[in-house]
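Colleague: Give the three-dimensional model of this entry:
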Amino acid sequence: MTDFLIFLSRFLRLLHFVRGALGALLLLLGVCALALMWAEGLPLGDALYLTAVTGLTIGYGDIAPASPLGRIACVTAGLIGVVFVGLVVAVATRALAQAVKDNSEGR
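Modeller: Okay, the predicted model is just below:
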């Protein structure tokens, strides 16, 4: 359990370091959701859902954009989502490496 807490501590510290980039990416995803809401006439919840499913590259297909602007917003959300997930994975990888190093040094 202590190993996980060490990892979590490192992870949260590194997330704090990149919070500006993560916040900007989330803001851009919010703009994509608003664009989908406007272009497709979706309720806000459905637009946020479609943005999250697209940004995480899940793509259930239960809601799909029909208009050109909606499709552009979805492609943009997908690209932003890939960067967002990549950044979180990079932070987690770095935190894990630091936790293993700290554990091997006996801290």
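Colleague: CA atoms for contacts and neighbours, from now on please.
Modeller: Will do.
Colleague: now Leu50, nearest residue through space, not along the chain?
Modeller: In space, Leu50 comes closest to Ile63 once its chain neighbours are excluded; the distance is 6.7 Å by C-alpha to C-alpha, 6 or more residues apart in numbering.
Colleague: let's see this one next to it:
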Amino acid sequence: MKPANTSNIRREFYKAVGYYLRVVWPILSTMLIVIVTCGLIISYLEGWDPFDGIYFGFVTGLTIGYGELVPKLPLSRILAILLGFNGVLLTAIFAAISVRAIEIAVRVTDEDK
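Modeller: Here you go, the predicted structure:
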């Protein structure tokens, strides 16, 4: 049994990632819109610059949380919690796509042998 060509595995991986991103794009785009919208709402409520709100939305949604922007109002904090849940789901979708793409890439290259 000869070793699989890594360039073939890589090519199949990227093909599968592209396919599954197109499949879940409506979900991903909705989640990104939620992050931006919540960030803008929080920036309005807290009196921040809109860009700071969007930045806060992505930093919170991606569970990075640098801490330089902290919401003070209860509604802003509730929205920040929703951003966190949204970000965890977003990360899970990307992880699932990556794992599925790896499975497909390995299976396709094994079938080519």
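Colleague: and the residue nearest to Leu50 of the first structure, what pairs with it in the second structure?
Modeller: In the second structure, Ile63 of the first structure lines up with Leu69, judged by TM-score structural alignment.
Colleague: element containing its match, please.
Modeller: Under the criterion of DSSP states H and E, Leu69 of the second structure resides outside all helices and strands.
Colleague: What is the equivalent residue in the second structure for Ile80 of the first structure?
Modeller: Counting by TM-score structural alignment, the partner of Ile80 of the first structure is Asn86.
Colleague: The match of Ile63 of the first structure: neighbouring residues, count only.
Modeller: Burial of Leu69 of the second structure, expressed as a neighbour count using other C-alpha atoms under 10 Å, amounts to 16.
Colleague: now the helices: where do they sit in the second structure?
Modeller: All helices of the second structure, identified by DSSP state H, fall at 6-46, 50-61, 74-111.
Colleague: now the longest one against helix 50-61, angle please.
Modeller: Computed with axes from the mean of the first three to the mean of the last three C-alpha atoms, to 10 degrees, the direction of helix 6-46 of the second structure lies at 120 degrees from that of helix 50-61.
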